[in-house]
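>>> below is the structure, and that's it, no one-letter string:
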């Protein structure tokens, strides 16, 4: 590997420590939520980091010509990350699939 290649930069001590702590925090948070992750915390910590960094770096481009406020972006990003770490999106898809497979027990009251 040549000096300065992406692998060397990503494996820098600072990033290793950041992601180690992030994984611990994700695991702790998921335990508190009572959730077993469907995505490895090692993966979700890196994707979360990238999502936050990209949003911060490209905010003016991504949200140009919108009325979206910064606090709305922060809230959405937070919910997106937490749902992704917990695998909530996948669980909701599974629940929706199960619900659609269950026959309706109530009669429609529509006229």
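Done, it's in. The model shown is predicted, which means the values in this text are computed figures rather than measured ones.
>>> CA only for contacts and neighbour counts going forward, please
Noted.
>>> excluding its backbone neighbours, what's nearest the residue nearest to the spatial centre of the chain?
Closest residue to the average C-alpha location of the chain: residue 81 at 2.7 Å, with C-alpha atoms, centre = their mean. The spatial neighbour of residue 81 that comes closest, neighbours along the chain excluded (C-alpha to C-alpha, 6 or more residues apart in numbering), is residue 48 at 5.9 Å.
>>> pretty sure that neighbour is touching residue 78, no?
No: look at residue 48 against residue 78 with C-alpha atoms under 8 Å: they stay out of range, at 9.2 Å.
>>> more neighbours: those two, which one.
Taking other C-alpha atoms under 10 Å, residue 48 and residue 78 do not tie; residue 48 has more neighbours (20 against 14).
>>> put this next to the first one:
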């Protein structure tokens, strides 16, 4: 019983990883200002029944607007020069693997500039 509760808690928690490194403007050129840091954010969510019910959300809106921009501001940047952003598609044939449970993943990388 205890193992089942631990497994359920882990499944419901999802996962978020934020990796960053500070850079100087002489090391890296950022569009729109001086480069402060390079940031990569990865989130893994959890969905139920063909990706129709989000238990733990993982989408571009939250990953880019909240996590990536929030980390850039925490590191001293004013804005982000977005380099890549990808997410697991949720429609069409991509629903089939998530017939019962799905783990959508979203990843965004950018350069914090000021």
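That came in fine, so what should we check first? These numbers were taken from a predicted model, which means no experiment stands behind them.
>>> what TM-score do we get after superposing?
Here the superposed chains carry a TM-score of 0.25, computed using TM-score structural alignment, normalised by the length of the first structure; 55 aligned residues with a C-alpha RMSD of 5.2 Å.
>>> just the helices in the first structure please.
For the first structure, the helices defined by DSSP state H occupy 6-10, 13-33, 41-62, 70-86, 88-101.
>>> and for the second structure?
Using DSSP H, the helices of the second structure run over 2-13, 60, 69-74.
>>> switch these over to a markdown table; also include mean neighbour count and distance to residue 83 of the second structure.
Conversion of these to a markdown table gives the following (neighbours: other C-alpha atoms under 10 Å; distance: least, C-alpha to C-alpha, whole Å):
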| stretch | mean neighbour count | distance to residue 83 of the second structure |
| --- | --- | --- |
| helix 2-13 | 11 | 28 |
| helix 60 | 18 | 13 |
| helix 69-74 | 19 | 13 |
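>>> tell me which of these sits nearest to residue 29 of the second structure.
Residue 29 of the second structure lies closest, by C-alpha to C-alpha, to one member of the helices of the second structure: helix 69-74, at 15.7 Å.
>>> who does that closest one touch, helix- and strand-wise?
The contact analysis (3 or more C-alpha pairs under 8 Å, 6 or more residues apart in numbering; DSSP states H and E) places helix 69-74 of the second structure against strand 33-44, strand 79-87, strand 105-113.
>>> quick check: angle from the first one to helix 2-13?
Direction vectors for strand 33-44 of the second structure and helix 2-13, defined by axes from the mean of the first three to the mean of the last three C-alpha atoms, to 10 degrees, enclose an angle of 140 degrees.
>>> elements contacting strand 33-44 of the second structure?
In terms of contacts (3+ C-alpha pairs under 8 Å, 6+ apart), strand 33-44 of the second structure is packed against strand 15-22, helix 69-74, strand 105-113.
>>> deepest of the ones you listed, which one?
For these, the largest average neighbour count (mean count of other C-alpha atoms under 10 Å) is found in strand 105-113, namely a mean of 25.
>>> next, the angle from that one to strand 33-44.
Strand 105-113 of the second structure and strand 33-44 are oriented at 170 degrees to each other (the same axes, to 10 degrees).
>>> which secondary structure elements does strand 105-113 of the second structure sit against?
strand 29-30, strand 33-44, helix 60, helix 69-74, strand 79-87.
>>> mind doing that once more with 10 Å?
strand 15-22, strand 29-30, strand 33-44, helix 60, helix 69-74, strand 79-87 (3 or more C-alpha pairs under 10 Å, 6 or more residues apart in numbering; DSSP states H and E).
>>> any shared contact partners between residue 48 and residue 78 of the first structure?
Shared contacts of residue 48 of the first structure and residue 78, defined by C-alpha atoms under 10 Å, 6 or more residues apart in numbering, are found at residue 84.
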